[in-house]
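Enquirer: got a sequence here, can you model it:
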Amino acid sequence: MRALFEIFSIFLKLGLTSFGGPVAHLGYFRTEFVGKRKWLDDAQYADLVALCQFLPGPASSQVGFAIGIQRGGIMGGIAAFLGFTLPSILLLLGFAAIIPVLQGDMGQGLIRGLKLIAVAIVAHAVLGMAQSLANTTRKAAIAVGALILCVLLTGFVGQIFAIILGAIIGYLILKAPVPTTESNKVETRFASRHAIAIASFFILLIALPLLAASTNQTSFALADIFYRAGALVFGGGHVVLPLLQAEMVPNLMDQNLFLAGYGATQALPGPIFSFASYLGAMASDTPLLGVLIGATAIFVPGFLLTYGTLPIWQGLRTNQIARKALLGTNAAVVGLLAAALINPIATQALTQPIDWAIAVIGFAILWQLKWPAWMLVLAGGATGVLLALIGLY
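Expert: So this is what the prediction gives:
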C-alpha cells in the first residue's frame, strides 16, 4: 500500500505541474524517473517511449501507466493513471467558469509563458537522452536520420517509419552490450491476463458501436466515441481533437462549448485526453456520469494494449538480436523527440525574439541550476503574465 501511495503522490505532483502536451510530459517523466528517482535508466525509458509510440492512444499517459506497472504491478499502473489524470479532469471542469477571464491579455500571457517553458523542458529532455542513447557516431547518425524523416514526414507515419528504420539499421550496424539485471521489472512473462487485455481491446472496439446503435442511449454513444478515439488515433494529444470535434459537433454539443473546452485544455497540465471528461459532462444528461465515461473510455484502449504487450516488449530486451534493434530504436526516439521539439512545439511557441530569450533562459536554468520542472513552470507562467501586463505580449 505504501508503494501505491508513493506512485500516486509522485504522479499527482506531475499531474499538477506537467504543462506543454505529450512530448513535454515525456520530458517531465524522464526528469522524475530517470534523472531523480533512478526507477529506470535512459535505455529502459526509451524502450517504453518506443513501445507507446507504436500503440494507439495517449502516448505520454501510456508511458506513465507502464512506469506504474513496472514499479507496482497493475495497481501501480492504475495509481499512476489516477494521480496524473485527476488534476486535469477536475481543473478542466472548474476552468469553464473562468474561461472568459483567461481570454484577456493576462490569460494569453500565462498560456504563452507555459508554452515557452515547454520548449525548455523538451530541449532539456532531448539533450539528456542524446547523451545516453545517441552517444556514438552511428547512434547519432540514426538519431539525425530519424529527425530528418519526422520533419519531412509529419505525424504518426513519420514516427513509426523512424522507429522501424532505427530498429533495422541498429540491428545491421550496432553492437549490443551484455544485458544487465533489471530489478524493477514486474510484468516479465506473458500470461493469460495479458492475452485477455489484448482480446478485450478488440471486443470493446466491436461491441460498443453495436450497443450505441441498438440502445440509442447517449451514454453508450459517448463511450463508443471516446473509446474509438483512444483506440484508433495514433500520436495522441492534439491529434485526437479534430476527431472528437467531428463526432461531437453538432450532434451532441454546440461548437462554441466545444471550442471553449478546447481552449481551456491548452492551458492545463496533464494529459490532453482529459478533454473527453469535459465533453462528456457537457453532452450528457447526467454530467457526473458523462465525466466518468469521458475520463475512462478514451484511456482504456491504450492501457489495455500497453498492459497486454509490455511483457512481450520487455522480453525482447534480453535477446541479443532484439537488443541491437532496440539500441537503434532508442537512438531513433531521440530524433523523434527532437523533431517534435522543432515542430510543433518550437514553431508554435517561438514567434518573437523575447520568446527565444525566455526559452533559452529556461533551458539554462534546467541544465545548469537544475531547478525542478514545477518551479520553472511557475516562473514561466508568472513571466508570461508580467510581460502581458507591461504590453510586451
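Enquirer: can we go C-alpha only for contacts and neighbour counts from here?
Expert: Fine.
Enquirer: number of residues surrounding Val151?
Expert: 19 (other CA atoms under 10 Å).
Enquirer: what helix or strand does it sit in?
Expert: Element membership of Val151 [criterion: DSSP states H and E] is helix 137-152.
Enquirer: elements contacting that helix?
Expert: In terms of contacts (3 or more CA pairs under 8 Å, 6 or more residues apart in numbering; DSSP states H and E), helix 137-152 is packed against helix 155-173, helix 320-340.
Enquirer: what about whatever helix or strand Val119 lives in, distance to the chain center?
Expert: In the assignment (DSSP H and E), Val119 maps to helix 105-133. Offset of helix 105-133 from its chain centre (CA atoms, centre = their mean, to the nearest Å): 14 Å.
Enquirer: run through the neighbouring helices and strands of that helix.
Expert: helix 22-29, helix 42-54, helix 255-267, helix 320-340, helix 347-349, helix 353-364, helix 373-389.
Enquirer: ranking those helices by burial, who's on top?
Expert: With neighbours defined as mean count of other CA atoms under 10 Å, the helices and strands packed on helix 105-133 peak in mean count at helix 320-340, which reaches a mean of 27.
Enquirer: what's it in contact with?
Expert: 23, 43, 46-47, 49-50, 122-123, 126, 129-130, 133-134, 139-140, 142-148, 150-151, 159, 162-171, 174-176, 316-317 (CA atoms under 8 Å, 6 or more residues apart in numbering).
Enquirer: run this one through as well so I can compare:
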Amino acid sequence: MSDQEKEEVKPIDLSANVEDAESGAAVAKFQEDDNIAENDVSAPVEEEDIPWSTRMWEVFTTFWPLGFVAFGGPQAHIAILRDHLVVQRKWMDEDAFTELFAIGQGLPGPTSTQLVISTALSRAGPLGGLLAFFLWNLPGLIVLTTCGVLIANFIDPNDPPFYLVGLPPAAVSLVFKAMYGFGAKLDKLGMILATISACVAILINGDYVIKPTSSQYVFPSMLAIGGLITYLDSKRSNPLGTYKAPSKGWDAKSDITMKRIGIPLWVGFCIFLVWVIVLVMTIILVDVVKIENDYLKIFEVMWRIGSIIFGGGQVVLPMLQGEVVPQWMTKDQFFQGLGLAQSMPGPLFNFSSYLGAVYKAVPGALIAWLGLFGPGIILIFAVVPFWARLRHIYAFKCILNGVNSTAIGLVGAACVILWEQAVLNSADAIVFVFTGVLVAVFNFSAPVSVISGGVLGAILCNDAANLGQIPFAEL
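Expert: Okay, here's the model as predicted:
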C-alpha cells in the first residue's frame, strides 16, 4: 500500500474510537496488538476460496461468544471486532474493515450491529451475515424481553422497588458521556448543525403548540437539511467544515470479498425497494387508513424510527421516548428499562425488545425488536454491493458529514430531556454524578457503572437511608 493510499484511508480513526472504548479487556488487547497490526494488517491472499460450510462455522464460533461479552457501547464493539477479525483471525485487512465500518456510519441503524453483519457477510455471504446478527443480539434480546415482561406484570409502575430507583440517573450519565465523545470530533460547521438540531428537538419536546409526535417529520427533515448544508459548504472555496477525500474502495470485479458477498447490484436495488415499500405501507395503514391494531402500531413506530436513526443507539432515545411514554408505559418503566439495556451486552437497540415486552408481552417484544433493527439490516444488505462505487463520490461523503452532525445534536437533546425526567431530587443527582465519574474518568465498563449507580440509589432511597429525597420542584 502506498503512502498516498494510507493517507486516504485515515479519515476514520479507529484508534480514537478505541481510546473511548468502555470494555477494558478489549482495549487492553487492542493496545497490546497495535504495534503488530501496524506492520501486518493484510489478510492472507487466498488463491482458492475456503469452502462455504467452513466459513459459516467460523462465523458461528466467532460471534456466539462475542454476544455475551460485547459490553461498552459502539466504541468498545468496534475495538472488539477489529481485534478478533483483523488482528487475530485475519478475515480481512485493515482497509476492508475500515470500509465496512464506514458503511455503518453512513446508514441509519445500529452501527456496530451493521459492522457485525457486513463483516460476516463478507466472510460467508448473506446467510453468514444473518447468523452473526442473531448471535450478536440474542443474549440482550432474551434478558431484556424477560425483564420487560416481569416489570410489566409484577412491579407497580407508580411505586418501583428500591433496587430499581437508581437505574434511571445512572443510565442517563452514560448518554452524557456519549454526547461528549461524539461532540469532541465535530468541526465548526458540524457543531453548528448539532446545536441547531438539539435546540429544535428540545423545543418539540417542551412546547404547548408543537406536538411531540411531529418529530417523525421534523427529525428526518433536519437530517436532510444538514446533509444539504454540508454539501453546499463543500463547494465553497473556503469551506467552514472539514471534508476528506473518499478512500480507494473495493474492486467489485476482482476482490474476493465482493465475490463472497455474492449480491448483484440489481438484487441490492430490490432489497432497497423492500425497505421503502414496508416503510410507506406501514405508515399508510396506521396514519391514513387508521387500522386499529396494537402490533401493527408497534411495528410502524419502530420501523419508522429505525429508518431515520443516524448515529447509533443514543440518538434513538428521544424518538423512542416520545412515542412510548405515556402511550405504552410510564416514565419510570422507560428509564428502568434504559438502565437495564445500558448494562447488557450488545447494541442499545435491544432496548426495543424491553419496550415491546412491557406493552404487549413477548409478541410485542419480538415485533418491536424486528421493527427497530429491520431497516438497518435491510439497508446494509442493499448498500454493500453499491459501496465500491459510492466511495468514489466526493459529494456523497460531504453529505454524510452533515447528516451525522445533525444526528449527534439529537443526542445532545436527549441529554437535556432525559436529565429533566430522570433526575428528580438530590439523591438522583448524586447517583448521576457518581456513575458519570466512574465511566468517564476511571473507565469503568457500562454494566459495572450502572450497577454501582443502582446500588448507591438503593442506599439513598426513602426505603433505606432516606437521604436527598426533597424533589427539585420544591427547592
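Enquirer: list the TM-score for the superposed pair.
Expert: Here the TM-score for the pair of chains, by TM-score structural alignment, normalised by the length of structure 1, is 0.67; 344 aligned residues with a CA RMSD of 4.5 Å.
Enquirer: for structure 1, longest helix please?
Expert: Longest helix in structure 1, counting residues (DSSP state H): helix 59-95.
Enquirer: hmm, back to that, format the helices and strands packed on helix 137-152 of structure 1 as CSV; extra columns: distance to Arg30 of structure 1.
Expert: Converted to CSV, those look like this (distance: least, CA to CA, whole Å):
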stretch, distance to Arg30 of structure 1
helix 155-173, 19
helix 320-340, 12
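Enquirer: still on that earlier bit, want to throw the helices and strands packed on helix 105-133 of structure 1 into a markdown table with distance to Ala96 of structure 1?
Expert: As requested, these are exported to a markdown table (distance: least, CA to CA, whole Å):
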| stretch | distance to Ala96 of structure 1 |
| --- | --- |
| helix 22-29 | 22 |
| helix 42-54 | 31 |
| helix 255-267 | 7 |
| helix 320-340 | 29 |
| helix 347-349 | 24 |
| helix 353-364 | 28 |
| helix 373-389 | 19 |
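Enquirer: so for Thr306 of structure 1, which of these sits nearest?
Expert: With CA to CA, the closest approach to Thr306 of structure 1 among those belongs to helix 42-54: 7.1 Å.
Enquirer: how far away from the center of its chain is the closest one?
Expert: 12 Å.
Enquirer: what's that helix packed up against?
Expert: Packed next to helix 42-54 of structure 1, using 3+ CA pairs under 8 Å, 6+ apart, are helix 59-95, helix 105-133, helix 155-173, helix 300-316, helix 320-340.
Enquirer: at 10 Å instead, please
Expert: For helix 42-54 of structure 1, the elements it packs on are helix 22-29, helix 59-95, helix 105-133, helix 155-173, helix 300-316, helix 320-340, judged by 3 or more CA pairs under 10 Å, 6 or more residues apart in numbering; DSSP states H and E.
Enquirer: so that helix versus helix 105-133, what angle?
Expert: Here the directions of helix 42-54 of structure 1 and helix 105-133 differ by 120 degrees (axes from the mean of the first three to the mean of the last three CA atoms, to 10 degrees).
Enquirer: contacting residues around the nearest residue to Lys185 of structure 1 once chain neighbours are set aside?
Expert: Of all residues not flanking Lys185 of structure 1 in the chain, Gln70 sits nearest, at 5.4 Å (CA to CA, 6 or more residues apart in numbering). In this structure, Gln70 of structure 1 makes contact with Trp39, Leu40, Gly64, Gly76, Gly77, Ser183, Asn184, Lys185, Val186, Glu187, Thr188, Leu310, judged by CA atoms under 10 Å, 6 or more residues apart in numbering.
Enquirer: the fourth one contacts Ser9, doesn't it?
Expert: What it means is Gly76 of structure 1. No: Gly76 of structure 1 is beyond contact range of Ser9, at 11.4 Å (criterion: CA atoms under 10 Å).
Enquirer: the two - which one has more neighbours?
Expert: For Gly76 of structure 1 versus Ser9, neighbours defined as other CA under 10 Å are more numerous around Gly76 (24 against 17).
Enquirer: list the residues that contact that one.
Expert: Gly76 of structure 1 sits in contact with 1, 3-8, 65-70, 82, where contact means CA under 10 Å, 6+ apart.
Enquirer: just Ala66 of structure 1 next, same as before
Expert: Ala66 of structure 1 sits next to 45, 48-49, 51-52, 60, 72-74, 76-78, 80-81, 187, 303, 306-307, 310 when contact means CA under 10 Å, 6+ apart.
Enquirer: again, only this time at 8 Å
Expert: Applying CA under 8 Å, 6+ apart, the residues near Ala66 of structure 1 are Leu48, Gly77, Thr306, Tyr307, Leu310.
Enquirer: what about the residue lying closest to Trp419 of structure 2 once chain neighbours are set aside, neighbour count?
Expert: Computed as CA to CA, 6+ apart, the closest residue to Trp419 of structure 2 that is not its neighbour in sequence is Val172, at 6.6 Å. Using other CA under 10 Å, Val172 of structure 2 has 28 neighbouring residues.
Enquirer: wait, Val172 of structure 2 sits on Ala422?
Expert: Yes: judged on CA atoms under 8 Å, Val172 of structure 2 makes contact with Ala422 at a distance of 7.4 Å.
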